[in-house]
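Undergrad: what would the 3D arrangement of this be:
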Amino acid sequence: MNLTKRILLAMVLGISIGVLINLVAPSKEHFLHTWFAQGLFDAVGQVFIASLTLLVVPLVFVSLVCGSAALGGHSRMGPMAIKTLGLYLTTTAVAITLALAIGQLVGPGHGIDMPGEVEAFSVQEKPSLKETLVGIFPSNPIAAMAEGNMLQIIVFALLLGVAISRSEARTSQYLQAFFGHLNTAILKLVMMLMHLAPYGVFCLLAKLFADLGWGAIGDLALYFCTLLFVLLLHGLGVYSLLLKTLTGLSPKIFLRKMWSVMVFGFSTASSNATLPITLRTVEKDLGVDNRVASFTIPLGATINMDGTAIMQGVATAFIAQVYGIDIGITGYLMVVLTATLASVGTAGVPGVGMITLAMVLTQAGLPVEGVALIIGVDRLLDMVRTAVNITGDAMVSTVVANSEGLLDRDRFQQALTEDDTAPRSTEERPGDQPT
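TA: Next comes the predicted model:
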């Protein structure tokens, strides 16, 4: 059984065991919860997430230095960055527009009795646009790495890579070789962790469903199904249409190669934790050159939040309907704009969508307390949103690489094999020039 099938099997078994524990032992004081859900499963799951998170900063930094050093003297770096940002913001705007339209059409909040008292929900205040822009540039790169500030790490790695490319030939060659070998070692470490992934996925899902079961979905079934439908429509339909239109490549091959990464994202509910797996798959299986992938994937994990934007759209329509507030066409246009801009600088960690949703509701003139109405099912939907987000990152990376002539189309068309696990060296990447 190959790795993808083992991960899928682990996902099914984890959900089944979790639901079974929830049915047999609904009380969290029961020994099944204490020893297994809150004990063994939670411990193994947290170790797995910590192991993935461990790789994020070194992988992003080293890979991006390699990519920008190879591309630093190339005049296409600016246009490539503009294409990437433009595609990310466009897909986010499309996502929330689609969510608002279907949310209005289905009306998941109509007919729901407003509870007498809604539990107060407090969120951290999101920084202003000025603070966000200033915060992109690091004053201390070591502190940025310690805090996991992805935008600052990206900026520093880009500057260092460009500086290496413009250094004198001997220095540039030595440093590029050093970072290239370091990148290969980190990718090998990613592969070692991937083979342990089925156990981590099993424990994460078993613990989650032991806590929640299926009961949390019942009261908000229409909202849950509406949001799930829009997420699947965007992740499978819109991305496939864009990929086929802009590159002519097969969406079926793309989705098949991304399937195991989507399961990773679903299990971890974190774009950042899944980033090492996403980057490796985009380079190795989809054929995107490292000089593109090392920039587009980390940036996408930071600013490309299509799944979160969809949640904000459907949730805004739902909360407006529950409270009986009509915000009008102007209000919905403001929601589109606010949610699109809010995706920039939002951390790719579980539950962050609640923070940006509070800002969107405030902008639309809706009560922030409405967040408490949907928070019960948000953890499950957050997992699907993450899978959509990382699929969007990979799609945009493929499109940008194709437009820059840095996509190995033969590699993209190759069948996915379990034995083909060794990351390619710098010399094997398509488009590289000899030093």
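Undergrad: from here on, contacts and neighbour counts on C-alpha atoms
TA: OK.
Undergrad: please identify the buried residues of stretch 420-435?
TA: By 16 or more other Cα atoms under 10 Å, the buried positions in stretch 420-435 come out as Pro423, Thr426, Arg429, Pro430.
Undergrad: and Gly237, how far from Gly313?
TA: Applying Cα to Cα, to the nearest Å, the value for Gly237 to Gly313 is 18 Å.
Undergrad: again with Ile21
TA: Between Ile21 and Gly313 the distance is 34 Å, computed by Cα to Cα.
Undergrad: and the two? Which one has more around it.
TA: Between Ile21 and Gly313, counting by other Cα atoms under 10 Å, Gly313 is the more crowded of the two (29 against 23).
Undergrad: next SSE after the helix or strand hosting that one?
TA: Using DSSP states H and E, Gly313 sits in helix 306-323. Next along the chain after helix 306-323, taking DSSP H and E as the criterion, comes helix 328-342.
Undergrad: what lies in contact with that next one?
TA: 89, 92-93, 96-97, 100, 309, 312-313, 356-357, 360, 363-364 (Cα atoms under 8 Å, 6 or more residues apart in numbering).
Undergrad: name the residues of it that are buried.
TA: Under the neighbour-count criterion of 16+ other Cα under 10 Å, helix 328-342 has Tyr332, Val335, Val336, Leu337, Thr338, Ala339, Thr340, Leu341, Ala342 buried.
Undergrad: in CSV, list those along with distance to Ser271.
TA: Formatted as CSV, the buried residues of helix 328-342 follow (distance: Cα to Cα, whole Å):
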residue, distance to Ser271
Tyr332, 27
Val335, 23
Val336, 22
Leu337, 23
Thr338, 21
Ala339, 18
Thr340, 18
Leu341, 18
Ala342, 16
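Undergrad: now for Val60, how many residues are close by?
TA: Residues lying near Val60 (other Cα under 10 Å) number 24.
Undergrad: quick check: the nearest residue in space to Pro251 that is not next to it in sequence vs Thr296, distance?
TA: Using Cα to Cα, 6 or more residues apart in numbering and skipping residues adjacent in sequence, the residue nearest Pro251 is Ser240, 5.0 Å away. Counting by Cα to Cα, the separation of Ser240 from Thr296 is 18 Å.
Undergrad: could you also give me the structure for this next sequence, so I can compare it with the first?
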Amino acid sequence: MTNFGVQILIALVLGVILGLVARNTGHTSETPNGLGTTLQIIGSSYVSLLRAAVIPLVFFAVVASIANLAQVTNAARLAWKTLLWFAITSLIAVLIGIGLGAVFQPGVGTGQEAPGAYEGRTGDWLAFIQGLVPSNFLGLSASTTLEDGSASTSVSFNVLQVLVISIAIGVAALKVGAKAEPFLSFSRSALEVIQKVLWWIIRIAPIGTVGLLGNAVASYGWTTMGSLAKFVVAIYVGLALVFLVVYPLLARLHGLSVRKFFSGIWPAFQLGFVSRSSIGTLPVTQRVTEYSFGVPRGYAAFAVPLGATTKMDGCAAIYPAIAAMFVAQFFGIDLSIGDYLLIIMVSVLGSAATAGTTGATVMLTLTLSTLGLPLEGVGLLLAVDPIVDMGRTAVNVAGQALVPTLVSKQEGILDVDRYHAERTEDLMAISPEEMDERLGTVESSTPDQAYDDASRTAADTVASATGPDADADRESVDSTRR
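TA: Just a heads-up that it's a prediction; the model follows:
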């Protein structure tokens, strides 16, 4: 079977070619032709498949994650360290975004007309706070629109509310104790089934890639996207700085090989790039974290799903910072120091609003609302959203795998030998069943045993280590065992 990465690259090239053919034969978003419509249907169908799995995956992943973490040694410390590193990396990313927004000035000289009148600064935190409160058990919301004299009603999920509900139910199940064990067992089983279905969806990602990229090229062309070129360049420079500088630096500071980080994260990175969904990439991200990086399965089962719903350095830090500055510059609005502090706070604290689904419109809307900037700017940026969303999501999943690795290294539970091992096979070619067999010592044990097994492995490695980091590593392992 052809390497999955090669399949993706072929799909990228084919998507661009078909998109250009459709564009040159008269396709636009207003006047579609057959080829363009076909590409749109293929791309949207693939995204719909991913979205269909989002709600059950978020719910059961969070519930199972909380149950798994409760059985791991030093669970509270692991949880707080994970959240702390999520916040630290988000803070770094949003500061990079603000700096690039000031340097590139992406909203100046775009040549576009303002889509609406600016009515003043009215932003506050109400939208964010209201979004945290579940309106019903499933986080359902409905909207009715009138078109051509007929009414249509659409139902959607508020994933942020589903996240809150999931956390509450997971904690409540732990408090109930033994009586809740059948429910927790069902949650784990349901998660396995959902991830199996999602794995099938992931395997057809090359087909979805052809449609997604082809439709973007066919619908928008280079002229429309070129008018926002500075914005796109600023976003990708920010993403490159985080992925190529910040993440490797953090890995190196923890005594981890930078080359192994890049080779290990590549399967999740490339799938995140084409799928534009952290949740859709979750099975691969977790596979990379456990199998390639050597993070104990009990801890990874908590940290990776949590990261897929809340850890968004691309979508929730770099992008909203630069996009907010773009909108402010577009409308000629000066931002104060307080406004920049609000951008930082929303990016660090509000990333759960992106919820791992495709696109970052929710996060951008939240940021603009909090700052009181015109929401018309959201529509202006939608033309290039598919292009920037690819890079945003790829950086998201890289951070979601890196943070558990760093925390595991700090706690002395990382399988360092596995992290630094040579990677000579296609990780995507290994079936879930075979993966379970290869990680059998972890799979067959409880999360608590997995933690202890990994601690012993790390201790054995550290005991024979030499160099400036060896003493610190021995202390970390010794304190963890105690």
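Undergrad: map the residue nearest to Pro251 of structure 1 onto structure 2.
TA: Using TM-score structural alignment, the equivalent of Ser240 of structure 1 in structure 2 is Pro248.
Undergrad: report how many residues lie close to its match.
TA: Around Pro248 of structure 2 there are 20 residues (other Cα under 10 Å).
Undergrad: that one is in contact with Val258, isn't it?
TA: Yes. With contacts counted by Cα atoms under 8 Å, Pro248 of structure 2 reaches Val258, the gap being 5.4 Å.
Undergrad: which parts of the longest helix belonging to structure 2 are buried?
TA: In structure 2, with assignment by DSSP state H, the single longest helix is helix 34-70. Within helix 34-70 of structure 2, the residues that count as buried by 16+ other Cα under 10 Å are 35-44, 46-47, 50-51, 53-55, 57-70.
Undergrad: which elements pack onto the helix or strand that contains Leu250 of structure 2?
TA: For Leu250 of structure 2, the host element (DSSP H and E) is helix 247-253. Counting contacts by 3 or more Cα pairs under 8 Å, 6 or more residues apart in numbering; DSSP states H and E, helix 247-253 of structure 2 packs against helix 258-275, helix 385-411.
Undergrad: can you check which part of structure 1 the last one sits on?
TA: Right, helix 385-411 of structure 2. Using TM-score structural alignment, helix 385-411 of structure 2 pairs with 378-404 in structure 1.
Undergrad: neighbours of the nearest residue to Phe157 of structure 2 once chain neighbours are set aside, how many?
TA: Distance criterion Cα to Cα, 6+ apart; nearest residue to Phe157 of structure 2, sequence neighbours excluded, is Leu140 at 4.7 Å. Leu140 of structure 2 is flanked by 15 other residues according to other Cα under 10 Å.
Undergrad: how about the one 4 residues further on?
TA: Each residue near Thr144 of structure 2 was counted by other Cα under 10 Å, and the total is 10.
Undergrad: excluding its backbone neighbours, what's nearest Leu23 of structure 1?
TA: Closest to Leu23 of structure 1 by Cα to Cα, 6+ apart is Gly213, at 7.5 Å.
Undergrad: how about Gln410 of structure 2?
TA: Ser476 (6.7 Å).
Undergrad: the one you found contacts Gly412, correct?
TA: Yes. If you go by Cα under 8 Å, Ser476 of structure 2 and Gly412 touch, sitting 5.6 Å apart.
Undergrad: which one of the two is surrounded by more residues?
TA: When neighbours are counted by other Cα under 10 Å, Ser476 of structure 2 and Gly412 differ, and Gly412 comes out ahead with 27 against 19.
Undergrad: ok, the more buried one touching Thr461?
TA: No. Gly412 of structure 2 is beyond contact range of Thr461, at 10.2 Å (criterion: Cα under 8 Å).
Undergrad: secondary structure element for Thr145 of structure 2?
TA: Short version, using DSSP H and E: Thr145 of structure 2 is in strand 140-147.
Undergrad: buried ones in that strand, by neighbour count?
TA: Under 16+ other Cα under 10 Å, strand 140-147 of structure 2 has no buried positions.
Undergrad: quick one: that strand to chain centroid distance?
TA: 28 Å (Cα atoms, centre = their mean, to the nearest Å).
Undergrad: other SSEs contacting that strand?
TA: strand 150-157.
Undergrad: what angle do the strand it packs on and strand 140-147 make?
TA: Strand 150-157 of structure 2 and strand 140-147 are oriented at 160 degrees to each other (axes from the mean of the first three to the mean of the last three Cα atoms, to 10 degrees).
Undergrad: name the surrounding residues that touch strand 150-157 of structure 2.
TA: With Cα under 8 Å, 6+ apart, strand 150-157 of structure 2 has contacts from Ile55, Leu138, Gly139, Leu140, Ser141, Ala142, Ser143, Thr144, Thr145, Leu146.
Undergrad: what is the nearest of these to Val176 of structure 2?
TA: Leu138 (21.5 Å; Cα to Cα).
Undergrad: from what I see, the closest one and Leu163 are in contact.
TA: No. If you go by Cα under 8 Å, Leu138 of structure 2 and Leu163 don't touch, sitting 10.0 Å apart.
Undergrad: what sits against the alignment partner in structure 1 of Gly214 of structure 2?
TA: Using TM-score structural alignment, the equivalent of Gly214 of structure 2 in structure 1 is Ala206. For Ala206 of structure 1, the contacting residues are Leu13, Gly14, Ile15, Ser16, Ile17, Gly18, Val19, Ala37, Phe41, by Cα under 8 Å, 6+ apart.
Undergrad: make it 7 Å
TA: Going by Cα atoms under 7 Å, 6 or more residues apart in numbering, Ala206 of structure 1 touches Gly14, Ile15, Ile17, Gly18, Ala37, Phe41.
Undergrad: what's the spacing between the fourth one and Asp211 of structure 1?
TA: According to Cα to Cα, Gly18 of structure 1 stands 8 Å off from Asp211 of structure 1.
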